[in-house]
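J.: Only the shape, not the letters, is given here:
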């Protein structure tokens, strides 16, 4: 079988081109000719299977890659004198996921609750709106929650708290939450210090007869500090900052890697984790209030400008397809085949979009290489690649 350039395909590449029905995931390394396979699959799907170019959804990672794929498909069809089909490639759905979402939202702007002439925010404007949204959220939550909010801000600082709220906002939205919020945590009781006391005493007794090496001396000192601190009562808020910092000791030599010493390390880690969980449960309502106030202020600022950001494109398109069965059916019926390149850099939200657009059928073809997942772009999750059906070495 010849590829789009006229050169023979390898057996694996040819097999990937021939298998044009059913779910297929091609695990393709860099330089393996995956674009040639996609081009040849697209061309043969159009010519041999009779699928119109605009009934194939081909998703790429960048606009540059989309342009290259479109150009190569056009040239491949012209090679077979399929001029009419080549001309129709110009209107085909070969684009990034954001461009595909934008195209859908432009068509259904009113239904999606958008101004028909909505704009895409540039990075500079987005940063400015985010800064304003944080100031609004900070004032609002401090007024509502009083000392509880003020204590959190004082402990972490305005800038660090704002950065964390913004990070949570983006991560949760990329995970699929249109209006992000934190999940509730069960109330955490103060951890029991007894297991740590017991483990500390056992390790200290064992090391009392060990040779006086530097590592053993350091371990004894750490255990003595732990015993001394555990003798003092701990308040409801837990140990003060730095309480745990010098209670561990190195894992060097047999004397300090015994069962008793390792049990002490485990007990120390569990005690510290227990207090972290308790503090997190207390802080969660404040952070959740800040997060939701920030999200609402940022959303209102975007709406006032009749604008959306890149995450909005995916979220609003997903919500549109979820909530409007007729529109969802229209696109699920439109796309007979779906191809997704660089699938290892897809997020769970994007995978849901592929499914809503018809990719839950048996005609979803994905291409990628988990070892090339270096972008971590917009919270991509390589696990969606590893869990995908139809996996094969196809290119």
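T.: Good, I have the coordinates. Computed from a predicted structure; not experimentally measured. Numbering: from 1, shown residues only.
J.: contacts, neighbours, all on C-alpha from now
T.: Noted.
J.: what's the distance between residue 104 and residue 331?
T.: Going from residue 104 to residue 331 by Cα to Cα, to the nearest Å gives 9 Å.
J.: These two: which has the busier surroundings?
T.: residue 104 (19 against 16; other Cα atoms under 10 Å).
J.: Look up how far residue 385 lies from the closest residue to the more buried one other than its chain neighbours.
T.: Distance criterion Cα to Cα, 6 or more residues apart in numbering; nearest residue to residue 104, sequence neighbours excluded, is residue 317 at 7.1 Å. Distance of residue 317 to residue 385, computed by Cα to Cα: 22 Å.
J.: Check residue 259 too.
T.: Residue 259 is 40 Å from residue 385, by Cα to Cα.
J.: for residue 187, same thing?
T.: Taking Cα to Cα, one finds residue 187 at 36 Å from residue 385.
J.: So for those two, which sits in the more crowded spot?
T.: Neighbour tally, residue 187 and residue 385, criterion other Cα under 10 Å: the higher count belongs to residue 385, 24 against 12.
J.: Who are the contact partners of that one?
T.: For residue 385, the contact set (Cα atoms under 8 Å, 6 or more residues apart in numbering) comprises 343, 344, 346, 368, 370.
J.: if you set the cut-off to 7 Å instead, what comes out?
T.: 343, 344, 370 (Cα atoms under 7 Å, 6 or more residues apart in numbering).
J.: Of these - the most surrounded one?
T.: Ranking those using other Cα under 10 Å puts residue 343 first, with 30 neighbours.
J.: all strands of the protein, in order?
T.: 24-27, 56-60, 93-96, 119-120, 307-308, 337-340, 364-368, 391-392 (DSSP state E).
J.: Can you add mean neighbour count and distance to residue 67 and give these back as TSV?
T.: Putting those into TSV (neighbours: other Cα atoms under 10 Å; distance: least, Cα to Cα, whole Å) gives the following:
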stretch	mean neighbour count	distance to residue 67
strand 24-27	23	21
strand 56-60	24	9
strand 93-96	23	8
strand 119-120	16	21
strand 307-308	20	24
strand 337-340	24	15
strand 364-368	25	17
strand 391-392	16	27
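J.: Could you check how far the spatially most central residue of the chain is from residue 325?
T.: Nearest residue to the geometric centre of the chain (Cα atoms, centre = their mean): residue 379, 2.8 Å. Distance from residue 379 to residue 325, counting by Cα to Cα: 28 Å.
J.: Comparison target, given below:
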């Protein structure tokens, strides 16, 4: 349904879907002005939330400017903004003018926040209900604490590691910093499903050690003699086994067998001098050159082929175990140091709302902010939605309006979840849309409308492309 900014109802829970270029911010500022007068609210009672600091600053300035322009209309200055003229005509009374005057001059009190800023304010204002720590310090970077925990876990892992597992970790260049980069974005997100969900038995890589030691002993004892025999054989294909390469391959094997740490960096000679490769390379009329060393090289090659995928599975299990450990120990370490990171703010408020005093906390926040406008809602995650769903429960007297565009959901890497947006849309009283694009040429809009004019244009049944004019 198309949005009528002056008359469309905004009680209960509403959703505005705004494609790119359809005047979303203009609409938000107009809606803010209308509801300020219609509901007789102050700027401190209208909660506006968006998802980046830059967007928050821009939205704050745009809303303030729109209110100032509307106040000028009340004071007799003509405006080319038809909506503001109509809004003034609907609420021409002196009480509305005074309300606007207070809003403009007291706009520093406007409740316009990032999602983390809102959670921080909510936890501070309702510290007793939320069970917060009055002395906790907000930190923008908790890497130091994460690194300390990972270093402890890493030392423990290496202390108990068999040589083959330790060498695999070296081969994969696994370090505490690598693990932090892999795991950090998944921390503090209880809604994530981690696979494998059950603890995995440690994969045994020790079988590679005896194969490597046996082949190394044979190579060091007979390798050079074996290479001389291959030079003299004369029946090997020169397409796969050029004799000029025997020397370099042998030198690589010398270095490899001298360095156990390089066990997973097998050189070409391991396969080339193995019995299977030599048998395939043998020309007709020539007997395949065979010896115990060639068989041992094949056995080692097979052991390596099995160890690499097994090591990768063990590395996955290690990351799952570390993620569980960090999610358990990181909050304890932060609490001991009285530190909070941004995601902690979300989780703290969500836990408080779901806890024993959740009803009282939600009622307190509804009383403080009887109206909420949530911008860029396509970038929300399940925790963020759970917070607003709990505060602005259906059936309450407060009102909640989401504004977003599921086609612009770009923060999945940060936890944004399109399924959460779809769930919120289904629970909205009445979704509105903005049908006109003001940014692009008519030719481009016509082309895009034609391009996406087919079933499931985004390969998802509940994500459609609404044509715009």
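T.: Arrived safely, thanks for sending. Just so we're clear, the structure is a prediction, and the values are computed from it rather than from any experiment.
J.: what's the TM-score here?
T.: After superposition, the two chains reach a TM-score (TM-score structural alignment, normalised by the length of the first structure) of 0.63; 305 aligned residues with a Cα RMSD of 4.1 Å.
J.: returning to what we had before: which position in the second structure aligns with the residue nearest to the centre of the first structure?
T.: Mapped onto the second structure by TM-score structural alignment, residue 379 of the first structure lines up with residue 415.
J.: who touches the residue nearest to its match when sequence neighbours are not counted in this structure?
T.: Among residues not flanking residue 415 of the second structure along the chain, residue 381 sits closest, at 5.6 Å (Cα to Cα, 6+ apart). With contacts defined as Cα under 7 Å, 6+ apart, residue 381 of the second structure is in contact with 415, 416, 417, 420.
J.: now do residue 342 of the first structure
T.: Contacts of residue 342 of the first structure by Cα under 7 Å, 6+ apart are 60, 61, 367, 368.
J.: Return the distance of the counterpart of residue 293 of the first structure in the second structure relative to residue 185 of the second structure.
T.: Under the alignment (TM-score structural alignment), residue 293 of the first structure pairs with residue 325 in the second structure. For residue 325 of the second structure, the distance to residue 185 of the second structure equals 15 Å [Cα to Cα].
J.: again with residue 396 of the second structure
T.: From residue 396 of the second structure to residue 185 of the second structure the distance is 35 Å (Cα to Cα).
J.: and if you look at residue 341 of the second structure?
T.: 13 Å.
J.: In terms of neighbours, single out the busier of those two.
T.: Neighbours were counted for residue 341 of the second structure and for residue 185 using other Cα under 10 Å; residue 341 has more, 17 against 12.
J.: Just list the residues touching the nearest residue to that one once chain neighbours are set aside, thanks.
T.: Of all residues not flanking residue 341 of the second structure in the chain, residue 139 sits nearest, at 5.2 Å (Cα to Cα, 6+ apart). Going by Cα under 7 Å, 6+ apart, residue 139 of the second structure touches 339, 340, 341.
J.: Now check residue 139 of the second structure against the first structure: what is it aligned to?
T.: Aligned against the first structure - with TM-score structural alignment as the criterion - residue 139 of the second structure pairs with residue 121.
J.: what's stretch 337-352 of the second structure aligned against in the first structure?
T.: With TM-score structural alignment as the criterion, stretch 337-352 of the second structure aligns to 305-320.
J.: Report the buried residues of the matching stretch.
T.: 306-308, 310-318, 320 (16 or more other Cα atoms under 10 Å).
J.: How about stretch 53-73 of the second structure?
T.: Buried, per 16+ other Cα under 10 Å, within stretch 53-73 of the second structure: 55-56, 59-60, 62-64, 66-73.
J.: Return the closest of these with respect to residue 214 of the second structure.
T.: Using Cα to Cα, residue 55 comes nearest to residue 214 of the second structure of the buried residues of stretch 53-73 of the second structure, at 64.4 Å.
J.: mind checking what that closest one lines up with in the first structure?
T.: So, by TM-score structural alignment, residue 55 of the second structure is matched to residue 65.
J.: Have a look at the first structure and report its longest helix.
T.: helix 259-304 (DSSP state H).
J.: Check which helices and strands it is in contact with.
T.: Contacts defined by 3 or more Cα pairs under 7 Å, 6 or more residues apart in numbering; DSSP states H and E place helix 259-304 of the first structure against helix 123-145, helix 158-174, helix 194-207.
J.: Contacts for the shortest one next, please.
T.: Among residues not part of helix 194-207 of the first structure, those counted as contacts by Cα under 7 Å, 6+ apart are 216, 220, 223, 227, 260, 261, 263, 264, 267, 268.
J.: which residues of the second structure does it align to?
T.: The aligned range for helix 194-207 of the first structure is empty, by TM-score structural alignment.
J.: Now residue 32 of the second structure. Nearest residue, chain neighbours left out?
T.: residue 63 (7.4 Å).
J.: That neighbour touches residue 29, doesn't it?
T.: Yes: counting by Cα atoms under 7 Å, residue 63 of the second structure does reach residue 29; the two are 4.9 Å apart.
J.: what is in contact with the two at once?
T.: With Cα under 7 Å, 6+ apart, residue 63 of the second structure and residue 29 have no common neighbours.
J.: Can you tell me what residue 158 of the first structure aligns to in the second structure?
T.: Using TM-score structural alignment, residue 158 of the first structure pairs with residue 174 in the second structure.
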